[in-house]
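Engineer: Build the 3D model from these lines:
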Amino acid sequence: MTQWPLPSDEAGRIQEIETLGAMEPTAEPRFSAIAELAALICQAPMALVSIVGAERQYFKGRVGITETGMDRWLGFCSHVIMDRRLLEVPDTLADPRFRDDPVVTGEPYVRFYAGAPVISDRGYVLGTVCVMDHMPRRLSTAQRRALASLSTCAADLLQLHHYARQSEQVITRLAEVEELKHGFLRTVNHELRTPLTSIGSYLQIIQEGGLDATTERKFLDVIERNSDRIRGLVDELLLLSSLSARTASYVPARLDLTTLARQVCSVTTARAWDSNLTLTFRSQAHVAVWGDAGRLHHALAQLLDNAIKFTPPGGAITVTVLGEPTPSLEVRDTGIGISAGDLPYVLDDFYRAPEAEEQAVGGTGVGLPIVNKIALMHGGSVHVDSTPGEGTCVRLVLPIPSTDSATAR
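Structural biologist: You can find the predicted model right below:
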């Protein structure tokens, strides 16, 4: 079997075919209609709309052919791909390029071939619209022109199918965003209404009077905690907004990730103990990073807050700072975990996994998105691994500080 030379734009051509979703062996009615029209106009018993992939040809439409595809190097279409113009072979047995080809010497015994290139909007030859016959012959000028027009129709149809799939994806995503918005509004309503109701109730009791000083102080402490809760929620939403708009301040400097993580853990230890959780800190001596200390402090605090919220009493949280191969920090817990179906969405704004809703774990779905945006601000990334019922590991990876950045301040 002869393998003809590859076109110079082969890599881009294959990528274009994949992007358009054209490598499907199943015949489609509209492409089959193009093949039928080609066969009718050219008065040929066989016609194809063929997409030529890296190794195979995919028949999107066919007439007089039962196969859904074949090896790329069989037949004539690879020549069309190379020449980028209509190819007509009046008598295949008289043409040394094709007389020994299996489709000529065996089924379907092709003696005549004419194929026009299917060219995408970006100029890549994706395949052909071709007609074949069992006897030698030639096309008329009008038939050649019609075959070329049908190849243009096939290219347009491939593009329209691509746009249709994109539209479906956009519609699906818009529906998901709408659901996220409603879920966010429900969550925020609950997160705000609960402390506000508590504040209103305690204020009313205090205003009615008759409380001793100790009780009144306790009630005021409750009001203060709920006020802090509301303030924290508003601050998080404002921070998420500024990070999304890229207007959040960013003042980087050389700092030690180990020292920063130890400080965050020290502040969080008491809360972990109150929740009957074991908090362990592990690190190398010094891990240098280039970043905004305030932003990174907030990101680490957010990761610990999530670990505490989603880990039942008696569980464990381990914070590990690593310097190799790149600076990173891992927060691993033995909490409720996240299902595989939810993992791709946990970095999306306002997304809350069903497990959080089912177990009534508080939150608005902005914690991990904030961490992710802070990581991106630093040129880093966030990776989440989780197993339901076993726990979650969130890894914040930061770039190695360059010599230039280290001496910039």
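Engineer: C-alpha only now, for contacts and for neighbours.
Structural biologist: Noted.
Engineer: Check the burial of residue 280 by counting its neighbours.
Structural biologist: Neighbourhood size, residue 280 [other C-alpha atoms under 10 Å]: 14.
Engineer: Please apply the same query to residue 124.
Structural biologist: A count of nearby residues for residue 124, using other C-alpha under 10 Å, gives 21.
Engineer: cool, and the one 5 residues further on?
Structural biologist: The number of residues packed around residue 129, counting by other C-alpha under 10 Å, is 33.
Engineer: Next up, the contacts around it.
Structural biologist: Residues in contact with residue 129 (C-alpha atoms under 8 Å, 6 or more residues apart in numbering) are 35, 38, 47-50, 115-118, 147-148, 150-151, 154.
Engineer: The same query, at a cut-off of 10 Å, please.
Structural biologist: Residue 129 makes contact with 31, 34-35, 38, 47-51, 59-62, 77, 86, 114-118, 147-155 under the criterion C-alpha atoms under 10 Å, 6 or more residues apart in numbering.
Engineer: Next step: those restricted to strands.
Structural biologist: Judged by DSSP state E, strands contain the following of the contacts of residue 129: 47-51, 59-62, 114-118.
Engineer: Just the buried residues out of the contacts of residue 129, in ChimeraX syntax.
Structural biologist: In ChimeraX, a selection of the buried entries from the contacts of residue 129 looks like this (16 or more other C-alpha atoms under 10 Å):
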select :31,34,35,38,47,48,49,50,51,59,60,61,62,77,86,114,115,116,117,118,147,148,149,150,151,152,153,154,155
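Engineer: returning to what we had before: make JSON lines from the ones in strands among the contacts of residue 129 and add distance to residue 132 to it.
Structural biologist: Shown next, in JSON lines, are the ones in strands among the contacts of residue 129 (distance: C-alpha to C-alpha, whole Å):
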{"residue": "47", "distance to residue 132": "6"}
{"residue": "48", "distance to residue 132": "9"}
{"residue": "49", "distance to residue 132": "12"}
{"residue": "50", "distance to residue 132": "13"}
{"residue": "51", "distance to residue 132": "16"}
{"residue": "59", "distance to residue 132": "14"}
{"residue": "60", "distance to residue 132": "16"}
{"residue": "61", "distance to residue 132": "14"}
{"residue": "62", "distance to residue 132": "11"}
{"residue": "114", "distance to residue 132": "7"}
{"residue": "115", "distance to residue 132": "9"}
{"residue": "116", "distance to residue 132": "12"}
{"residue": "117", "distance to residue 132": "15"}
{"residue": "118", "distance to residue 132": "17"}
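Engineer: before we go on, could you also do this sequence so I can check it against the first one:
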Amino acid sequence: MKAPTPQNEPERLAALDRYGILDTPREAEFDGITRLVARLCDVPFAVINLIAEGRQWFKAEIGFGVRETPLESSFCAHAILQEELFVVPDTTKDERFDGNPLVTGEPNLRFYAGSLLKSDDGFPLGTLCVLDTEPRTLSAEQVDALEVLSEQVMKLLELRRQLALQADLTRQLNEALETRERILAVVSHDLRSPLGTVVMTAEMLREISDDPEVGRAADRLDRASGTMRRLVDDLLDYESMRAGKLSMQPRAIPVRELLERFGAEVRPAAEAGSIALEVVVDTDASVRCDPMRIQQALVNLATNALSKTPAGGEVSLRASLDEGGVALRLTDTGPGFAPEVAERLFEPFWRGEDSRDRGAGLGLAITKGIVEQHGGRIAASSAPGAGATFTITLPRAA
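Structural biologist: Predicted coordinates:
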């Protein structure tokens, strides 16, 4: 007699499908369980049997030599209709198996016991079952072994499913990262190319006209293109830093040389804003760093300080020995910030509620990343109305 179809069959089959187990190759862990349960129950047949649509499929089996059989002759199709262990002591005395070809012909099965394999949401997927060619029963110890091992089968199935999900998520993540890198490469090229054209246009305007209004327009083009270039560079640097691919070429360099470069680059912007720039070097020490990257970090801090400092104010950078290495302290006379804001300053894309900055909010995050990749540290301190101080500490060169 063919077993009735479970009332919740579509949902049960969907639960089975979520495990992705059907028609997979044999696996040693499952084969080991069938060998163990066959030995413990002293039977010639043991199966991890999953009831699929129109068939029963064996993830592991001992004694049958096949991986699936028709559903019409399935003992396990009856077992999944039960709530507990399904035991048939003598198949010839159970009307459900009258005319069953596995009973009336080879292998002439006479005994069946199956412990349910239930999904985490309670659907019966199949059984771990043992079969014999003689009528019999199982001892209490054998029943316990069968039920415990069926739980282990489900744990293996669940582990296998979770590993498959993790592998799929990893694949999707890698694909997303590759896509992001391709997009960034396109963005870098497609934005930088027209920016170069804008800069050339500004230069041409200055060359072909002495009109002050044309000159002011060219200046606006320069400022706009410079802002856009910094945004693109910041985005690319930040993504490279996140991926651990930010290029570094460290070497020993005197701190005095670093600060001379800094002054030469920042002083024009300070003078344009009528802000005094002071650069003081109190040490002849050297640091091992990538000069271009540390220059980038210092200029990021200075750009931030100049944007906050009013005309007539001052920005200073002082280098001195510190017990942790060489300290580079950049101080401004801007409005400052509340102490609780200090840690948030280095968060990516954070610009503050009252910020008028036109950047992406990545400059300080990139600065922190650069400093930390050099084995250094950065800190900020301030109070409202008292200006701000940013301190970079770098290890001294050996």
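Engineer: After superposition, what's the TM-score here?
Structural biologist: The TM-score (TM-score structural alignment, normalised by the length of the second structure) is 0.52; 224 aligned residues with a C-alpha RMSD of 2.8 Å.
Engineer: Now which residue in the second structure aligns to residue 127 of the first structure?
Structural biologist: Under the alignment (TM-score structural alignment), residue 127 of the first structure maps onto residue 126 of the second structure.
Engineer: Run through the residues that contact that match.
Structural biologist: Counting by C-alpha under 10 Å, 6+ apart, residue 126 of the second structure touches 16, 48-52, 56-58, 76-81, 114-119.
Engineer: In contact with residue 63 of the first structure, which residues are there?
Structural biologist: Residue 63 of the first structure sits next to 32-39, 44-49, 131-132 when contact means C-alpha under 10 Å, 6+ apart.
Engineer: Looking at the residues you listed, which are in helices?
Structural biologist: Members of those lying in helices (criterion: DSSP state H): 32, 33, 34, 35, 36, 37, 38, 39.
Engineer: how near is residue 129 of the first structure to residue 112 of the first structure?
Structural biologist: 14 Å (C-alpha to C-alpha, to the nearest Å).
Engineer: Actually, residue 93 of the first structure.
Structural biologist: Counting by C-alpha to C-alpha - residue 93 of the first structure and residue 112 of the first structure are separated by 9 Å.
Engineer: For the two, list the residues in contact with both.
Structural biologist: 104, 136.
Engineer: which one of those two has more residues nearby?
Structural biologist: Between residue 93 of the first structure and residue 112, counting by other C-alpha under 10 Å, residue 112 is the more crowded of the two (22 against 18).
Engineer: show me what contacts that one?
Structural biologist: When contacts are counted by C-alpha under 10 Å, 6+ apart, residue 112 of the first structure is found next to 44, 88-93, 104, 131-139.
Engineer: Please apply the same query to residue 378 of the second structure.
Structural biologist: Listed by C-alpha under 10 Å, 6+ apart, the contact set of residue 378 of the second structure reads 327-329, 346, 364, 367-372, 390-394.
Engineer: Name the nearest of those relative to residue 216 of the second structure.
Structural biologist: Lowest distance from residue 216 of the second structure to those (C-alpha to C-alpha) belongs to residue 364, with 30.6 Å.
Engineer: three-state assignment of that closest one?
Structural biologist: Using DSSP: H, G, I helix; E, B strand; the rest coil, the structure places residue 364 of the second structure in helix.
Engineer: try residue 5 of the second structure
Structural biologist: At residue 5 of the second structure, secondary structure determined by three-state DSSP is coil.
Engineer: what does residue 317 of the first structure give?
Structural biologist: Three-state assignment for residue 317 of the first structure (three-state DSSP): strand.
Engineer: Please say which position in the second structure it maps to.
Structural biologist: Counting by TM-score structural alignment, residue 317 of the first structure has no partner.
Engineer: Do I have it right that residue 317 of the first structure meets residue 333?
Structural biologist: Yes: using C-alpha atoms under 10 Å, residue 317 of the first structure makes contact with residue 333 at a distance of 4.4 Å.
Engineer: neighbour-wise, which of these two wins?
Structural biologist: It is residue 333, of residue 317 of the first structure and residue 333, that has more neighbours when counted by other C-alpha under 10 Å, with 28 against 23.
Engineer: measure the more buried one to residue 278 of the first structure for me?
Structural biologist: On the measure of C-alpha to C-alpha, residue 333 of the first structure and residue 278 of the first structure end up 10 Å apart.
Engineer: tell me, what's touching those two both at once?
Structural biologist: Common contacts of residue 333 of the first structure and residue 278 (C-alpha under 10 Å, 6+ apart): 308, 315, 316, 317, 318.
Engineer: quick one: which of those has the most company?
Structural biologist: Greatest neighbour count in those, by other C-alpha under 10 Å, goes to residue 308: 26 neighbours.
Engineer: for the second structure, what spans make up the strands?
Structural biologist: Counting by DSSP E, the segments of the second structure that form strands are 45-52, 55-62, 68-70, 86-88, 111-118, 124-132, 251-254, 276-281, 286-289, 314-322, 325-332, 377-382, 388-394.
Engineer: between those, which one is nearest to residue 206 of the second structure?
Structural biologist: Nearest to residue 206 of the second structure, of all those, is strand 276-281, at 29.1 Å by C-alpha to C-alpha.
Engineer: Where in the first structure does that closest one fall?
Structural biologist: Strand 276-281 of the second structure maps onto no residues of the first structure, going by TM-score structural alignment.
Engineer: mind listing what's buried in that strand?
Structural biologist: The neighbour-count check on strand 276-281 of the second structure (16+ other C-alpha under 10 Å) flags 276, 277, 279, 281 as buried.
Engineer: And those residues, which two are furthest apart?
Structural biologist: 276 and 281 (16.7 Å).
Engineer: about what we covered before: between the contacts of residue 63 of the first structure, which sits nearest residue 302 of the first structure?
Structural biologist: Distance to residue 302 of the first structure, by C-alpha to C-alpha, is smallest for residue 49 among the contacts of residue 63 of the first structure, at 55.2 Å.
Engineer: Next one: the closest one from residue 85 of the first structure, what distance?
Structural biologist: Between residue 49 of the first structure and residue 85 of the first structure the computed distance is 15 Å (C-alpha to C-alpha).
Engineer: quick revisit: distance to residue 176 of the first structure added to the ones in helices among the contacts of residue 63 of the first structure, as JSON lines?
Structural biologist: Formatted as JSON lines, those follow (distance: C-alpha to C-alpha, whole Å):
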{"residue": "32", "distance to residue 176 of the first structure": "35"}
{"residue": "33", "distance to residue 176 of the first structure": "36"}
{"residue": "34", "distance to residue 176 of the first structure": "37"}
{"residue": "35", "distance to residue 176 of the first structure": "39"}
{"residue": "36", "distance to residue 176 of the first structure": "41"}
{"residue": "37", "distance to residue 176 of the first structure": "41"}
{"residue": "38", "distance to residue 176 of the first structure": "43"}
{"residue": "39", "distance to residue 176 of the first structure": "45"}
